Each structure stands twice: as structure tokens, then as C-alpha cells.
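> sequence and predicted structure are below.
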Amino acid sequence: MRSIAQLPKAHLHLHFTGSMRHTTLLELADRDGIRLPPALAEEWPPHLTAADEKGWFRFQRLYDIARSVLRTEDDVRRLVREAAEDDAADGSVWTEIQVDPSGYAARFGGVTAFTDLVLDAVRDASERTGTGMAVVIAANRTRHPLDARTLARLAAQYAGRGVVGFGLSNDERRGDTSAFGPAFAIARRAGLALVPHGGELRGPDHVRTCLDHLHPHRLGHGVRVQEDPRLLDEIVACDIALEVCPASNVALGVYATIDEVPVRPLVQAGATVALGADDPLLFGSRLAGQYALLRAAQGFDDAELAELARMSLRASRAPADVVRSAEAGIAAWSAADDSSPVAG
């Protein structure tokens, strides 16, 4: 088998704190005397579920605890640099990291100051690793839609200067999705990619709401659209990419096993699928691991994995020269001799 780590690809679904290395979490917590719960220490990776409100609350609590270890500008720079290094090692030539600046504003001087810090860290990490990197600013659907408009205006100010998209995250079972339409209209006018979460914890009806009110270019997750063939046909016709994260789908109880994550049916229907790791810190699996899971559990061969990599690039906001170079790399990977088994 060809090495998945050597397959050029893009990473389009990666959350900021969730990209942190577990070893870094432990080190920073120890530095400041922060006591981590067993699920983030000796019992890591945690056993998670989001099948009910209590399960999501536990997941969010662990995420908030992990975020609390980021105390200094150097901590932020380290997180971004290590995320870029890990993605580069996994074969990513382009990474779009998603962050809600309001979740860090109090400690880092406000949303604008924190955004400036992250963008500077992203530029530095990209230069160090050679992996292209950009930012998606995301609103929190559990907060007021007016807060989302503020973040959309912030994202619009940085359009073309390191910010490439605007998203909507957190538990999609909460909040009124339609109320976030004005925020997404602001981001659309700025030319940003619109990338809300939808179609993971809720089914096709919520995907329809996202389409009607947010007009996405991509859907974070989106896997449950396969439950409605007519809606899936519309997704395909509108070329709305799906950021599918197999490991997190199983960890959060959306599907019982990797076998059930409907990647192949989505691809066979003509959908653009971009694999993502979501929150490696909490799910224990990074980008290359998503490809490896499909190879092992669903029998994806190298040609199918190569096509997934191509789709991730086409769905990205990577510069044209990055996409062309990566596609040439995918062709070379596919043409290489695969007679010697390679791990990964």
C-alpha cells in the first residue's frame, strides 16, 4: 500500500483548540498547575458521545478545559505551528483552521487582537513548514445571532489577508439556524467561503435549513444528507462540498462504527467529500488517520483515496498554484510503484 502520508491533500475541517497535541496539553497544564480530568490525562483519548444534551455538555466541557491552558501568545503560536507540522507530516499542502475569536478574546485583548495574533502565527507556521495555511472564523450558534454578525464583519475585514471563510459551530441542535442568515450574508458579500456545521447531529431537515438560509459553499460534516436522496442530488447539483470527519462521527455516536459512515454512498452519488480530523485532541486521530480508517474499514483503494484528496483540494480556498502542484503530486503518488507495503 502506498503511504497515505505522502498523498498530497487539503485539510478543511480542523478546529483551533482541537488541533492541539495531547503532549502539549499535558505540558502546558503542568506548567500552570491546571488539573486535567482523567479523560484528558491518563484515560486519553476520552470516551465521548453527543447522542443527548448531557453527552454534548461533557464534550464541550473537555474542550473548554483544553482551551484554558492557552495563556500566552507563545502558547498560541506553538499550537498553530504544531498543527501545521502535524498536517505537513500527514501530507496536507493546505490547511484551513477554524477558530471563534470570541472564545479567546478575554485573555488576549479582544477579538481583533486575538485574530491578529492567530493570523501572524499562521503566516509564520506556513513559512516554517511549507504547508499553506489560512483561517476560517466561526460563530458559536449557542450565542446570540448579533454576535455572529460582529464576527462576520471581523472576518470580512480580513478577507484576502489570511481569512478565507466564515462558519457556524457548536451543537447544531441548539439555536435558530435561520437567524444566522444575516451574518452569512455579510460574509458572502466579502467573498468568503461559507462553511457552517450541519447534517451531523441533526438530519436532512436541518441541512435544508442551512441551504435555504445560510447558502453554504461547504457543510461541516453533512453526512446525514444521504438519508434524503433528493436533497443529496441538490447538494451535488449545487456543488456543495461535505467536510466528512469519520473518527468524530463515530466518537460522538452519530454512527456506531466506521463502516457505517456513508463516505462511499456520498461519493457514488457525485458529492464532493473532503476528509477532516475535526478535533484530534479529543478524538485521537489526525488527518491521515481519516484516510487510513477508510482504507482499513471500508476497503477504499488507492485510486479512491487519491480522488478524495483531489476533492479536498478542489473544495478548498487554496491558491491555484498550490492546487496544481498538489494535483501533480497526487498523479505521481498514484503512478508510483506500490509493491512495497508502507504503513499509514
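Okay, I see it.
> rest of the way, CA atoms for contacts and neighbours
OK.
> so which bits of stretch 120-129 are buried?
121-126, 129 (16 or more other CA atoms under 10 Å).
> included below, for side-by-side comparison, is a second structure:
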Amino acid sequence: MTEHFSALVVRKSVNRTFNCELENLPLDFLPQHEVTIKVHYSSINYKDLMSCAGNPAVTRRFPHIPGTDAAGVVTSSQSPLFTPGDKVMVTCFPMGMNHFGGFSEYISVPASWVMPLPADMTMEQAMAFGTAGYTAAMCVDAITVAGVDNNKKIMVTGITGGVGCIAAAILCQLGYEICADFTTPQSYDFAVKMGATVLLPREELLVTQQQNLAKPRWHAAIDIVGGACLENLIKMTDEHGVIAAVGNASATQFSGNVLPFILRAISLIGINAELSSGDTKSRLWHLLATDWKPTNLMALYNTIKLAELPNLITNYQTQRPFGRIVVAMEP
């Protein structure tokens, strides 16, 4: 195994600014945990961008290597669960927050964080899903478990993001009719590409409504926006519907009333991938590798090289890409 490796390192300056650059590091820069993995692919999640910006809610210790997700091959293991040569992945754990993460040619992690790569899934596909894709699968699972028939309309907000686009792709594959919001002509076109047939400007979902109930427009919803958007989604969901709340792109707080719950019997379900049980992870990753794998998966992501990552992060806010971004470690 090499004695040095490349990684994206976030450093904090004396004036409390943060910068991200690729660095060539000695292998002993990594923490020593049970399993060491040569990373082949990673992916970008929203928490990674927060970590790169030095957000203290995500990362407090610097220098730091971000990257919530990683897929690669085990190079050494102190755990009987894994042996060198095993193809594995790490998702849905605190890696990349206060533990060195996947924007790196090597990682060292606890064995409990490591999962065998699912059969019928490549490492690149695993990172096309990543934590965002698994979170999307949890949202879809909440809808299907609630018994919402696949001939019903499902609202997906934030469809241009990782969770939204993969959730929409899975739902389309399962036969649901997709509704989506949009903010720009480009996001409208992307939503149509993802299979949305009913589209409305996000402004309509952010307008304060005085009534406690509104005309039902869908039978379930997956929301990454939060705030007033979530409040209106609740009012517009049909009887026995379910709303999976998974984000706060607009706001963390929302107002509401009990009538949608006691008159329409809707359910509001919070989604947190890190709190998912091992059995649930195994079941949903198997579905993502088989029946739930979108036929248009390659249209949902773009692949960049590790060397391109610093520039993408620097320009992310002004040139925000749609869908998922997979990071390939090989030059």
C-alpha cells in the first residue's frame, strides 16, 4: 500500500476563514480504525458543502477531510467481518463530519460503518445513490409502507437535488405520477426530464394560506424545502396520505394545525438515514440494486475527478449542478 495519498483538506486560517485544497498526505495522517479502504468513488452531499465552509454544526476540528460517502476496496482489516480485497461502501454514518471522510484516496473507519457492496451494483452506482439516494429510498419506503397505491400522485419538492431526483426516479419506476415544484426554467426542464408531469412554481407552495385545509392535490409528498412549503403540503395532501420530511432548504420552522391529521388522517414522517437500522439498510440497498434501480440512473449524476473537486466546491453556489455528483479518485 502506498505511503502517501491525495485528499481534499479543509484548513482553518488564523482569521477564521476556510479553504479547501488537494494535498498529498502521509498515510499516518489518517486515524487508525479497524478497516482501511482504498476509495474508488465518493459523492457530494449537502453536509459535505457545509463542512467545506467550516460550518460548526457539521465540523468543529480542522484540518479536516470531508466526504460523507465512499466506495472502494478493503486494504487491511482488524475485523473478522472484512478481508483485504472486499468491495465495500460507507454511507449514512458520521464520516466526513468530525471524522475524516471520503474525499480521499484512503479512509480508515470503524468496522460497524462498513457495508459490503450490494450484488448487482457497481461502486460508481453505489456513490450515484450515496447517502442522498438511500435517504430517497427511505422516503419512498415510507410511502409504500403506508399503502399509497402506485396509481396515485406524489409531490416531490427540490427535485433538482440529490434526494429529490432519485426519489422521483424511483417513484416513476414504481408507476407513481410525479408532481414537482420548480424555481427556474432550467429546473422546470430538469423536473420534466425526471418524469414529473404536474409542475408548479415553488412560490405557490410558499404563500401563506389562511385556511386550515386546502383542496387535495396529491396523495403523498417528499419534502426537502421545509418552512411554509411543508405547511402547505400538509394542507394539500389527500386522505390517508403520508408526507416524508427530509430537508430544510427554505426554513426549519413551520406553522400548522391539527385538522389535516384528524380529518384526513395523514401522517408526517421524519426521515434520518443515520438512525436507520442495519436490517432496514440491507433491505433498502438490496432494492436500490434491483427493483428500485432507476433505468435512467446515469441521467441522474455526473462524474468528476478528485482534482476537479476544489473548483466545483468553490463555484457551487453560483454554478449549482442538478442531480448528483460522483467523485472518482483515479486521475
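Thanks, I have the structure now. Because the structure is predicted, anything quoted here is derived from the model rather than measured.
> quick one: TM-score?
Aligned and superposed, the two chains score 0.28 in TM-score terms (TM-score structural alignment, normalised by the length of structure 2); 170 aligned residues with a CA RMSD of 7.3 Å.
> follow-up on the earlier one: in strands only, show me the buried residues of stretch 120-129 of structure 1.
Using DSSP state E, no member of these falls in strands.
> tell me which of those is nearest to residue 149 of structure 1?
Of all these, residue 149 of structure 1 sits closest to residue 122, with 23.9 Å by CA to CA.
> who's in contact with that closest one?
77, 80-81, 133-135 (CA atoms under 8 Å, 6 or more residues apart in numbering).
> all helices for the stretch 101-250 of structure 1, in order.
111-129, 145-157, 181-189, 204-213, 229-237, 246-251 (DSSP state H, counting those that start in this stretch).
> how long is stretch 139-153 of structure 2 end to end?
Taking CA to CA, to the nearest Å, stretch 139-153 of structure 2 runs 15 Å from one end to the other.
> could I get the full set of strands for the stretch 151-300 of structure 2?
Listed in chain order, the strands found in the stretch 151-300 of structure 2 under DSSP state E, counting those that start in this stretch are 153-156, 177-182, 196-201, 218-223, 237-245, 267-270.
> so which elements touch the fourth one?
By that I understand strand 218-223 of structure 2. strand 153-156, strand 237-245 (3 or more CA pairs under 8 Å, 6 or more residues apart in numbering; DSSP states H and E).
> what of the longest one?
For strand 237-245 of structure 2, the elements it packs on are helix 123-145, strand 218-223, helix 227-235, strand 267-270, judged by 3+ CA pairs under 8 Å, 6+ apart.
> show me the strands in the stretch 201-344 of structure 1, by range?
218-221, 241-244, 273-275.
> ditto for the stretch 51-200 of structure 1
With DSSP E, counting those that start in this stretch as the criterion, the stretch 51-200 of structure 1 has strands spanning 92-99, 132-140, 163-169, 193-198.
> and the ones you listed as CSV, adding mean neighbour count?
CSV is the format used below for the strands of the stretch 51-200 of structure 1 (neighbours: other CA atoms under 10 Å):
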stretch, mean neighbour count
strand 92-99, 27
strand 132-140, 25
strand 163-169, 27
strand 193-198, 28
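> can you say which of these is nearest to residue 290 of structure 1?
strand 92-99 (12.5 Å).
> what lies in contact with that closest one?
Under CA under 8 Å, 6+ apart, the answer for strand 92-99 of structure 1 is 8-16, 84, 87, 130-138, 164, 167, 313, 318, 322, 326.
> all helices of structure 2, in order?
With helices called from DSSP state H, structure 2 shows them at 46-52, 123-145, 162-174, 185-193, 202-206, 227-235, 259-263, 278-289, 309-314.
> which strands and helices sit next to the first one?
Helices and strands touching helix 46-52 of structure 2, as assessed by 3+ CA pairs under 8 Å, 6+ apart, comprise strand 18-26.
> on contacts alone, who are the packing partners of the strand it packs on?
strand 4-12, helix 46-52, helix 309-314.
> and the longest one with strand 18-26, angle?
Counting by axes from the mean of the first three to the mean of the last three CA atoms, to 10 degrees, strand 4-12 of structure 2 points 150 degrees away from the direction of strand 18-26.
> buried stuff in strand 4-12 of structure 2?
For strand 4-12 of structure 2, the neighbour count (16+ other CA under 10 Å) marks 5-12 as buried.
> any chance of those residues in TSV with distance to residue 167 of structure 2 as columns?
Shown next, in TSV, are the buried residues of strand 4-12 of structure 2 (distance: CA to CA, whole Å):
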residue	distance to residue 167 of structure 2
5	35
6	33
7	30
8	29
9	31
10	31
11	34
12	36
